[in-house]
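Trainee: Turn this into a model:
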Amino acid sequence: MVSSINQVTFDARDGYALSQFWAQVTGYTEHPKYPNAPEDEENFIGPGGGHPGLLFINVPEGKTVKNRLHLDITPDTTRDEEVERLLALGATVYEDHRRPDGTGWVTMLDPEGNEFCVERSKAERGEE
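Mentor: The predicted model follows:
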């Protein structure tokens, strides 16, 4: 027997705002029967089709230490174009691991300081 991942859960000061940020990052949407709202304690977005979604739960305390788990995202565009798009959405660059030969990744922070990495696209890795 095995278990499957249903969702990845984030503690958040403002789960609604964070769900809106990540919806723009991923293209995930709220469940049509359970729309998200600023007053909700839990806000969910997902890709549908039985794949894991992202759940944001309001907690009273802010983030204080490095995440022990983080998301790695692969853009449809180039890594560098995606970094610029995410900066415009409110993310910040935390650590830049890009190398002169075009390899590497960028560690970013979402609006509440959660780390995530932007990898090269499949095309940049020669996988398409």
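
Trainee: switch to C-alpha atoms for all contacts and neighbour counts from now on
Mentor: OK.

Trainee: which residue is nearest the middle of the chain?
Mentor: Taking Cα atoms, centre = their mean as the criterion, residue 22 is the residue nearest the geometric centre of the chain, at 5.1 Å.

Trainee: is it true that residue 77 touches residue 121?
Mentor: Yes: with contacts counted by Cα atoms under 8 Å, residue 77 reaches residue 121, the gap being 6.5 Å.

Trainee: quick one: which of the two has more around it?
Mentor: Between residue 77 and residue 121, residue 121 has the larger neighbour count (other Cα atoms under 10 Å), namely 19 against 13.

Trainee: My guess is that one contacts residue 75. True?
Mentor: Yes: counting by Cα under 8 Å, residue 121 does reach residue 75; the two are 5.3 Å apart.

Trainee: Would you do the same for the sequence below? I want to compare the two.
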Amino acid sequence: MILRHVTVDCADPYRLATFWSEVTGWLVSDVDEPGDDEVLVEAPSPVPGILFIRVPEAKTVKNRVHLDWQPTERSRDDEVERVIALGAKLHEDHRTADGRGWVTLRNPEGNEFCVEQGKGRSPA
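Mentor: Below is the predicted model of the structure:
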């Protein structure tokens, strides 16, 4: 068995798919368009894609599962600034004085995700 997608319930699948496409550099499926009830952000193989599915109910509590992202081309702090500029909101800052830690953000619909320190990179 393989993990095919990470699925996210949301109000506007195309909007969130576009946000995550900008964050990751991955492409929105070319068969998906605004107004669709399901929109896929295709990840490079063998990484699972992120599938956004429209649901009628709004998010009301903290996520039970969230994604932790590790920057590959920027520092953690530069990546946090970039993702906030794309529409994320700062939720909790767990950075420490010694440069360790992570930052919890929320995507445009309020779902939490974290940005960790990049592997082998300084935090700032």
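
Trainee: which SS class is the residue nearest to the centre of structure 1?
Mentor: helix (DSSP: H, G, I helix; E, B strand; the rest coil).

Trainee: Look up how far residue 28 of structure 1 lies from it.
Mentor: 8 Å (Cα to Cα, to the nearest Å).

Trainee: With residue 4 of structure 1 instead?
Mentor: 19 Å.

Trainee: Looking only at neighbour counts, state which of those two leads.
Mentor: Taking neighbours as other Cα under 10 Å, residue 4 of structure 1 and residue 28 compare with residue 28 leading, 18 against 7.

Trainee: so what corresponds to that one in structure 2?
Mentor: Here residue 28 of structure 1 is matched to residue 26 in structure 2, going by TM-score structural alignment.

Trainee: Residue 108 of structure 1 too?
Mentor: So, by TM-score structural alignment, residue 108 of structure 1 is matched to residue 105.

Trainee: After superposing, tell me the mean distance of the host helix or strand of its match to structure 1.
Mentor: Following DSSP states H and E, the helix or strand that holds residue 105 of structure 2 is strand 102-106. Overlaying structure 1 shows strand 102-106 of structure 2 at a mean distance of 0.3 Å from the equivalent residues (mean Cα distance after the TM-score superposition for structure 1).

Trainee: Report the contact partners of the residue nearest to residue 17 of structure 1 when sequence neighbours are not counted.
Mentor: Closest residue to residue 17 of structure 1 apart from its sequence neighbours, by Cα to Cα, 6 or more residues apart in numbering: residue 38 at 7.4 Å. Taking Cα atoms under 8 Å, 6 or more residues apart in numbering, we find residue 38 of structure 1 in contact with 14-17.
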